[in-house]
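Visitor: sequence and predicted structure, then a few things I'm wondering about:
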Amino acid sequence: MGFGFDAKTNDFKIINFVSMYDPTFESYSFQDVEDVVYQKEVYSLSTDSWRKVDGPQCFIFEDQRDTMTYTTGMSSWLAYVDYISQRDLFVLSFDMSDEVFLKTLLPDNVIGVALYVLNESIAMVAEREVEGQTLVFYHDIWLLLKVGVKDSWAKLFTIEPFADDVCRPLGFWKNDTMFWIKNGGQLVLYDPSTKQITYLQIHGDGDNMQLVIYMETLVSVKGGNEFEE
């Protein structure tokens, strides 16, 4: 579910969410939540071991592509409590150093659809339907200034519907510009200050394309028997 760095102990860690149920359980639909056991685990590269950590009972969107993000020392996901309705969204964050979960409620009447990183902070894309305009959605961009504090959300700008139907955002680039994937799989760059769309010569599977942030100073990750082999 998440991979990050613990600066306090100079350690790399993985956070995993586990759902366990009896093999005779007829349907993995979570409709009978009392029949499912949930736990959260963290893996430490330095000790090559897993251990359980306490955390709230909640669900993460099955499509992790745009609902998970990583800022310095913190993994975050869009989560919800009710599996059936998938409503009452919030941001669930895991502090890699303190190994604690933090919950941040969304602004009132806001439906978040994706999380990204903007200037080392959590940025959320929220979808909003305008009355009288069928199937026309506006996207509001929010920035979370402090994890765990609902009132620290700040609305940055609103993106009006694209004329040629760009289907979903991929992430941020420089100066708040955003990558979007157009229906048909073409990548475009959108500048919210000028509302200009730049068509890039990159095409792919729109459902599977994603933007990955990398560091040029990546170190060699080595530990455990499997890595040595």
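Guide: Right, received. Where do you want to start?
Visitor: can we go C-alpha only for contacts and neighbour counts from here?
Guide: Noted.
Visitor: residue nearest the middle of this protein, spatially speaking?
Guide: Residue closest to the mean C-alpha point of the chain, counted by CA atoms, centre = their mean, is Met68 at 1.8 Å.
Visitor: my read is that it contacts Ser76, right?
Guide: Yes - using CA atoms under 8 Å, Met68 is in contact with Ser76, at 5.5 Å.
Visitor: wait, what's in contact with the residue nearest to the centre of the chain?
Guide: When contacts are counted by CA atoms under 8 Å, 6 or more residues apart in numbering, Met68 touches Gly2, Ser75, Ser76, Trp77, Leu78, Ala114, Leu115, Tyr116.
Visitor: the fifth one in helix, strand or coil?
Guide: Classification of Leu78 into helix, strand or coil gives strand, according to DSSP: H, G, I helix; E, B strand; the rest coil.
Visitor: against Lys103, how distant is it?
Guide: In this structure, Leu78 and Lys103 are 10 Å apart, going by CA to CA, to the nearest Å.
Visitor: ok, structure two:
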Amino acid sequence: MHVKHDYVRRTNCFIAQFIVTQAGEREPELLWFGDCDKSNTIHDYYTLQDSIASYNHICGPCYGIYYSWSDSTRYGYERNSCYGIPRCLWNPALNEIKELPPMITKPNLSSNLTYHREFCGFGFDPVTVDYKVVAIKGYKILSNEPYTKTNYLDYPLSIMIYSLRTDSWRYLQDLSKSYYVRQNSCYNFVNRSFYWLGSYIEFTYKSDVIIAIDLATEECQEIGLPEARIKGSMTYDEEYSERLMVYNDSIALVALYDNYKFDIWTLTGRIWSKELTVKLDCWVKKPLGHYYVDNNLLLFDVGPNYGLILCDLDTEDSWQIKVMTITGSGFCETVSAYMESLVPLNDRDFWKERDKGLSFV
């Protein structure tokens, strides 16, 4: 009963993060669309800013809980130590933040390597009744030399898992090889698994694989992408031409080409199916992937200072566009539905109740 808003089905409110400086600084904003009563939301823009001022990435919501971290490795350096960048769980309804313990090192990590970059996911394990954070870590050679592609991409990525019930990190496994993993632009947790796009080449429009981790079994899969999708350098911003999203309770790929057309592919098992092809009547910069189920709307970013648009997938003849008014500057990088929860993050006794046979979801 602690969930106030079901994930994207009943909420017209979401959190958007905008890149506001050339240095990559981000600021979050609460945004509404449609006929939404803002007075029902207890947090305003300033509260949101104050709550997560030290964290510039948001992942969620998972039953009203968010994971947030500071990606200081984005430009090839660490803000603190190799493992000490800020990470937390955040409950905006209770205005509560739980700082996570420092990241552990991979067992038998070579002395000439250090962590470099971090790609994260967050979800709920219904088997153990536990919230889990998944961190995919890359490596670089430990030296004072500037970052290059060769000293990062040559090493397989490692998977670390954090458990809220045990409040600890542990090493899971290495991937089969190194990938350039993309941070998700929306929340991609469905059917117990979290998903990321990966590619063999850094900063490219073309993705080569989907990395999927089942939080209940902790099984990792590397899934191929549909070969029949549009290929080639055909969008204004190549790096953002493909995005993952949750569509009709399945993980889906939205592929944008020539900035006016896009395809939606859904994955069942390991089989891809093209759901639809859409031709827009206006130019868009990139798909954000955030999908409103009841309204059948898909969110796009038009570009710095121009706003966001919603594509109505039901109006097949004209593809109706709804323009969203935003107060942020720069371009939108991620979006998350706004949800509320009464699950406390720092009360250890709460998690002991699970052993009495109680369920909180």
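Guide: That came through, no problem. It should be emphasised that the depicted structure is a prediction, and the values quoted were computed from it without experimental measurement.
Visitor: TM value for the aligned chains?
Guide: The TM-score (TM-score structural alignment, normalised by the length of structure 1) is 0.77; 212 aligned residues with a CA RMSD of 2.9 Å.
Visitor: Leu78 and Lys103 of structure 1 - which one has more neighbours?
Guide: Each of Leu78 of structure 1 and Lys103 had its neighbours counted (other CA atoms under 10 Å), and the higher figure belongs to Leu78 (24 against 18).
Visitor: so what does the more buried one match up with in structure 2?
Guide: For Leu78 of structure 1, the equivalent position in structure 2 is taken to be Leu197, counting by TM-score structural alignment.
Visitor: ok, the closest residue in space to that match that isn't next to it in sequence - contacts?
Guide: When the adjacent residues along the chain are set aside, Leu197 of structure 2 lies closest to Ile210, with 4.8 Å between them (CA to CA, 6 or more residues apart in numbering). The contact partners of Ile210 of structure 2, by CA under 8 Å, 6+ apart, come to Tyr195, Trp196, Leu197, Gly198, Gln221, Glu222, Ile223, Gly224, Leu225.
Visitor: want to throw the contacts of Met68 of structure 1 into JSON lines with distance to Tyr214 of structure 1?
Guide: Conversion of the contacts of Met68 of structure 1 to JSON lines gives the following (distance: CA to CA, whole Å):
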{"residue": "Gly2", "distance to Tyr214 of structure 1": "15"}
{"residue": "Ser75", "distance to Tyr214 of structure 1": "15"}
{"residue": "Ser76", "distance to Tyr214 of structure 1": "17"}
{"residue": "Trp77", "distance to Tyr214 of structure 1": "19"}
{"residue": "Leu78", "distance to Tyr214 of structure 1": "22"}
{"residue": "Ala114", "distance to Tyr214 of structure 1": "19"}
{"residue": "Leu115", "distance to Tyr214 of structure 1": "17"}
{"residue": "Tyr116", "distance to Tyr214 of structure 1": "14"}
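Visitor: just the buried subset of these, please.
Guide: Neighbour counting with 16 or more other CA atoms under 10 Å marks Gly2, Ser75, Ser76, Trp77, Leu78, Ala114, Leu115, Tyr116 as buried within those.
Visitor: please tell me how far Gly60 of structure 2 sits from Val323 of structure 2.
Guide: With the distance defined as CA to CA, Gly60 of structure 2 ends up 24 Å from Val323 of structure 2.
Visitor: more neighbours: those two, which one.
Guide: Neighbours were counted for Gly60 of structure 2 and for Val323 using other CA under 10 Å; Gly60 has more, 25 against 16.
Visitor: off-centre distance for the helix or strand hosting the more buried one?
Guide: Using DSSP states H and E, the secondary-structure element containing Gly60 of structure 2 is strand 57-62. Centroid displacement of strand 57-62 of structure 2 relative to its chain, using CA atoms, centre = their mean, to the nearest Å, is 7 Å.
Visitor: that strand corresponds to what range in structure 1?
Guide: Using TM-score structural alignment, strand 57-62 of structure 2 finds no match anywhere in structure 1.
Visitor: which residues does that strand contact?
Guide: Counting by CA under 8 Å, 6+ apart, the neighbours of strand 57-62 of structure 2 from elsewhere in the structure are 7, 17, 66-71, 120-124, 186-187, 334, 336-339.
Visitor: do that again at 6 Å, thanks
Guide: Counting by CA atoms under 6 Å, 6 or more residues apart in numbering, strand 57-62 of structure 2 makes contact with Tyr66, Tyr67, Ser68, Trp69, Gly123, Tyr187, all of which sit outside it.
Visitor: distance from the following helix or strand past that strand to the middle of the chain?
Guide: Heading C-terminal from strand 57-62 of structure 2, the first helix or strand you meet, by DSSP H and E, is strand 65-69. On the basis of CA atoms, centre = their mean, strand 65-69 of structure 2 sits 10 Å off its chain's mean C-alpha point.
Visitor: and what of stretch 166-186 of structure 1?
Guide: On the basis of CA atoms, centre = their mean, the separation between the geometric centre of stretch 166-186 of structure 1 and that of its chain is 16 Å.
Visitor: stretch 205-222 of structure 2 too?
Guide: The offset between the C-alpha centroid of stretch 205-222 of structure 2 and the centroid of the whole chain comes to 14 Å, using CA atoms, centre = their mean.
Visitor: and stretch 161-181 of structure 1, by the same measure?
Guide: Stretch 161-181 of structure 1 has its C-alpha centroid displaced from the chain centroid by 16 Å (CA atoms, centre = their mean).
Visitor: now do the buried residues in that stretch.
Guide: Using 16+ other CA under 10 Å as the test for burial, stretch 161-181 of structure 1 gives 166, 168-173, 176-181.
Visitor: which other residues reach it?
Guide: Under the contact criterion CA under 6 Å, 6+ apart, stretch 161-181 of structure 1 has outside partners Tyr116, Tyr138, Lys182, Asn183, Leu187, Val188, Leu189, Tyr190, Asp191, Gln210, Leu211.
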